[in-house]
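In: Curious how this folds, go ahead:
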Amino acid sequence: MSCQLTIDCLNEIFENLDDKKTLHSLSTAILSTLVACLSNESKELLFKNEIFISTPTSKPPLFNYPAFCKVLSIDNIYLIIGETTPIFTALRLKDRSDLVVNEVVKMFLTQISSLKKLTFYTYITVPNDFFVAIDCLTDLSELHCSSELPPEFFYHLSKICHNLHSLIIDIHCFYRNSENYGLNELISSQNNLKFLDLSATNDGHWIDIIPTLTKHSNTLNTLTKLHLFSERNYLPVSFIALFPNLQEIRFLYIPLTEGFQFRDFEELQNVTFPKLKYLAIPVSCTKPKYFIKFLENNGKNLENFYLEESDHALKLSIAKFCPNLKNLSISLENSELDTLRIIFISCQYLESIEILCGSYWLKEKEVLETIAKYSPKNFYKLKINSCSHSELLPEDLESFFISWKNRTPLALIIIDGNKYFNEENEENINIIKKYINLEELVAEEELTLEETSTTKTIKGWIGSPIGT
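Out: Below is the predicted model of the structure:
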């Protein structure tokens, strides 16, 4: 019988993991348990290399913990080993870490009957016998990996693993089709790939992968989610036109100082994705006129739209071409309050909105007033990101909550970019507490104040005043 900790227990554990000493102790305990599960052959290998790691007991563990694993992160194993300080004397730091990681990973791969998710970004010196034990990856459904991994890893995986649903690849600078043929082999061997995430970092690119993607008929028909991230200028994106069943497209990159990131986006403006429901577009992606045309062809079925672009005509086109939106993230300048009103009037299925507020952008007060007056009847979630010190006053909140009476309870999230706590925040929290309807409270979004070094976040579900 499996045993699971309750959410309360888990929360209590993680709330108390608030210092490096505690985390280090936890990592040490995990490593000791993992070493106790190693085979005698692996333990002897570590001993011969003068790597001494204490175990909780001299007896074998009561449970074969690795055999129960369905999700494996080699990177987390590497971090756990790197955070501990066992007595190493014979090898250099990297060599000893690699040796321990290899033995622990081999243990998992030989003990696990069927792994579902594997995360493998960290480059380690992989021994020859590492690939002998990857039969447990036959039914792997999710792989997070780096193009820096040895070609043999991808090649061996391509021979046994044909049913990946999600493939997330970090493509580094020295990736070349001729040098890492195994990755293309893995992609072309998939029968039912649904989600592909390509992140081009350190001058990496996905150009060499495109022919494999576009020539593989299975991927062309099965892919429904595509995420593209680039640190490099002008990587092509027009190839996505060949995936007719895409339901989600997300672009993300580091913006250029001038010009547009995707020069070939013009080729996408007339392409129709009949099933597209989720779209995320960063700033300076392409010329706004191309994207407006893209929305004209694809906005009708959109339900989730995340827009960073500042072009006014593009924002207005949301109201014109996206009538079925449910979730919207947008930045509106202080002169664009009317645009927010038009969007609410036109998008009558809108349920939530995330909006940027601050000195250059709309003020929190006018956002609240507009939402109270024009938001659709099913609207239930508001997230305000204040890029500067919040100017929201307690009386503004009070007025908003009074106007919201008898409507659907609202999930309110306010992120204050000002890192210093002030009296207004405390007064605002008191106002929110006053208007919490306990009967409508949702456990995962209770009223909280979360503080980091740069932001404060107030969360709460708001209904009618208590006692009314």
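In: CA only for contacts and neighbour counts going forward, please
Out: Noted.
In: From the centre of this protein, point out the most distant residue.
Out: Lys48 (42.0 Å; Cα atoms, centre = their mean).
In: For the stretch 151-300 of the chain, which segments count as helices?
Out: 151-160, 181-188, 210-215, 217-222, 288-298 (DSSP state H, counting those that start in this stretch).
In: ranking those helices by burial, who's on top?
Out: Comparing the helices of the stretch 151-300 of the chain by mean neighbour count (mean count of other Cα atoms under 10 Å), helix 181-188 comes out on top with a mean of 21.
In: now the end-to-end length of stretch 86-102.
Out: 16 Å (Cα to Cα, to the nearest Å).
In: now swap in stretch 12-22 and tell me
Out: End-to-end for stretch 12-22, by Cα to Cα: 14 Å.
In: same deal with stretch 61-70?
Out: 19 Å.
In: Stretch 62-82 now?
Out: Taking Cα to Cα, stretch 62-82 runs 26 Å from one end to the other.
In: tell me the contacts of Glu423?
Out: Shown in contact with Glu423 (Cα atoms under 8 Å, 6 or more residues apart in numbering): no residues.
In: if I look at it, how far off is Lys434?
Out: 17 Å.
In: Next, report how far the helix or strand encompassing Ala411 is displaced from the centre of its chain.
Out: For Ala411, the host element (DSSP states H and E) is strand 410-416. Here the centre of strand 410-416 is set off from its chain's centre by 20 Å, with Cα atoms, centre = their mean, to the nearest Å.
In: What is that strand packed up against?
Out: Packing contacts for strand 410-416, counted by 3 or more Cα pairs under 8 Å, 6 or more residues apart in numbering; DSSP states H and E, involve strand 381-386, strand 456-462.
In: Now render the ones you listed as CSV, adding mean neighbour count and distance to Ser189.
Out: Below are the helices and strands packed on strand 410-416 laid out as CSV (neighbours: other Cα atoms under 10 Å; distance: least, Cα to Cα, whole Å):
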stretch, mean neighbour count, distance to Ser189
strand 381-386, 21, 42
strand 456-462, 22, 45
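In: To check against the first, give me the structure of this:
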Amino acid sequence: MPQFYVDYLIEIFEHLEKDKNTLYSCLLVNRLWCEISVRILWTDIINYNTLFTCLPNESKKILHENGISILNSKPPMFNYASFCKFLSIDDINCNIRKLIKKQLPFPYHNLKNKTHVVSQEILKLLMSQNFSLKELYITTSRLSTAFTSYPEAKDCLKNLSELCCYPNLNTEFFTQLSEICHNIQRLKLSFEKDISNGLTDLISTQKNLKELEITHVSNKELKDLILLEKLPDTLDNLLICGRNHYMSLSFIAKLTNLKELRLAFFNNDCFEDFKKLQYITFSQLQLLKFIEVSPRNDYLIKFLENNGRNLKEFYIENFLIYTGCSYAYHVTLLKSYVKKIF
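Out: Predicted coordinates:
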């Protein structure tokens, strides 16, 4: 089989990554199509019972001791664990917990500990494959430090491009990540409790951060966050979901390379820092979106006078005000819009 033919198939199948039904059909065509499509299907873990068959005997014994029976005793057709590129520690915990509850009689004694033990065996398996992880989702403090402490963590995480986590995870977890991962491009943070000191180190070591998503889910105000002052100027896409909670927006003034800015607050008072931001120039800004309420009209109009030249899309309260017009026309249209609704 010519290699160029195989390369073409791989490229085509990669475009079908989200079309699981088609990829499942490709499994049945022939051996080559099966080998290619199964790698793409298993970039996410799709079946834990199948994954269990890949475990070494020592780990299978631990599973048995913690209430999980491996339903399929046949040797696996492929080394499925080596194909994983996207990993959610929370999903692993959740799925393991469900499997244990199905196989254990009620009441579920030591369910939390059993789930933790079995999840660790799955992580050990994945790390032992020297796979290169692209996306990591983790909000579970108990497994965070263990995950980065494995000897294989350095090779596994060095090409990580997306991280979704709670900022209150163990400081050691973020410190270890900052020593390994320097090329995270997309970062999602859900602020719930206290913020780990190690997160600042992680952010300051990133060389190519492009997208940042901040969700504020606690009742604690976020003022003068040092970690946000450490954001690199490579950032071009920012989403903040602050809801009813105030958080300082002054750090945005340093992000002059922004191309997309989305802000979601339920209270106009949360835009207090727009008094300063209205005078900052974001010469590359193409999309501006206020998902709920928006800043004071005079602040907003001044902001658009400074930054409307390259703006392609503008939304107020999720309503598309304009797309593709000149900034002068845009400001005039906004003034007219403001008069109508106020």
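In: rewinding a little: where in the second structure does the helix or strand following the strand holding Ala411 of the first structure align, residue-wise?
Out: Once the chain leaves strand 410-416 of the first structure, the next helix or strand it forms, by DSSP H and E, is helix 423-434. Counting by TM-score structural alignment, helix 423-434 of the first structure pairs with no residue of the second structure.
In: Now name the helix or strand holding Cys34 of the second structure.
Out: Counting by DSSP H and E, Cys34 of the second structure is part of helix 31-41.
In: against the first structure, where does that helix fall?
Out: Going by TM-score structural alignment, helix 31-41 of the second structure sits over no part of the first structure.
In: Give me the contacts around the following helix or strand past that helix.
Out: As assigned by DSSP H and E, the chain's next helix or strand after helix 31-41 of the second structure is helix 48-52. Outside helix 48-52 of the second structure, the residues that touch it by Cα under 8 Å, 6+ apart are Ile45, Lys60, Ile70, Leu71, Asn72, Pro76, Tyr80, Ala81, Asn95, Ile122.
In: what distance separates helix 48-52 of the second structure from the centre of its chain?
Out: 25 Å.
In: quick one: it to the first structure mean distance?
Out: Superposed on the first structure, helix 48-52 of the second structure shows a mean distance of 1.4 Å to its aligned residues (mean Cα distance after the TM-score superposition for the first structure).
In: Need the three-state assignment for Ser27 of the first structure.
Out: helix (DSSP: H, G, I helix; E, B strand; the rest coil).
In: picking that back up, what residues sit buried inside the helix holding Cys34 of the second structure?
Out: Trp33, Cys34, Ile36, Ser37, Val38, Arg39, Ile40, Leu41 (16 or more other Cα atoms under 10 Å).
In: tell me how far it is from the chain's mean position?
Out: 26 Å.
In: So which bits of stretch 306-313 of the first structure are buried?
Out: Buried residues in stretch 306-313 of the first structure (16+ other Cα under 10 Å): Tyr306, Leu307, Glu308, Glu309, Ser310.
In: and the spatially closest residue to the fourth one that is not a sequence neighbour, how many neighbours?
Out: In this structure, Glu309 of the first structure finds its nearest non-sequential neighbour in Val283, 4.2 Å apart by Cα to Cα, 6 or more residues apart in numbering. Counted with other Cα atoms under 10 Å, the neighbours of Val283 of the first structure add up to 18.
In: Distance check, Val283 of the first structure against Tyr290 of the first structure.
Out: 14 Å.
In: Ok, Phe262 of the first structure next?
Out: 11 Å.
In: Trace Lys94 of the first structure over to the second structure, please.
Out: For Lys94 of the first structure, the residue aligned by TM-score structural alignment is Lys112.
In: Run a quick neighbour tally on the closest residue to its match other than its chain neighbours.
Out: In this structure, Lys112 of the second structure finds its nearest non-sequential neighbour in Arg97, 7.8 Å apart by Cα to Cα, 6+ apart. Neighbour count of Arg97 of the second structure, defined by other Cα under 10 Å: 19.
In: pretty sure Arg97 of the second structure contacts Thr115?
Out: Yes - assessed by Cα atoms under 8 Å, Arg97 of the second structure is found in contact with Thr115 at 5.4 Å.
In: Mind checking what helix or strand follows the host helix or strand of Val6 of the second structure in sequence?
Out: Assessed by DSSP H and E, Val6 of the second structure sits inside helix 3-14. Once the chain leaves helix 3-14 of the second structure, the next helix or strand it forms, by DSSP H and E, is helix 20-26.
In: For that next one, which residues meet the burial criterion?
Out: Leu23, Cys26.
In: what's in contact with it?
Out: Residues outside helix 20-26 of the second structure that contact it (Cα under 8 Å, 6+ apart): Phe13, Leu16, Glu17, Trp33, Cys34, Ser37, Val38, Leu41.
In: how far away is the second one from Leu32 of the second structure?
Out: Read that as Leu16 of the second structure. 16 Å.
In: Over to Ile12 of the second structure?
Out: 14 Å.
In: What of Glu58 of the second structure?
Out: Separation of Glu58 of the second structure from Leu32 of the second structure (Cα to Cα): 32 Å.
In: can you tell me the helix or strand for the residue nearest the centre of the second structure?
Out: Computing the C-alpha centroid of the second structure and ranking residues by Cα atoms, centre = their mean puts Cys164 first, at 3.7 Å. Using DSSP H and E, Cys164 of the second structure maps to strand 162-165.
In: For that strand, grab the matching residue range in the first structure.
Out: Using TM-score structural alignment, strand 162-165 of the second structure pairs with 142-145 in the first structure.
In: hang on, the earlier thing: now the angle from the strand holding Ala411 of the first structure to helix 423-434?
Out: Interaxial angle of strand 410-416 of the first structure relative to helix 423-434 (axes from the mean of the first three to the mean of the last three Cα atoms, to 10 degrees): 170 degrees.
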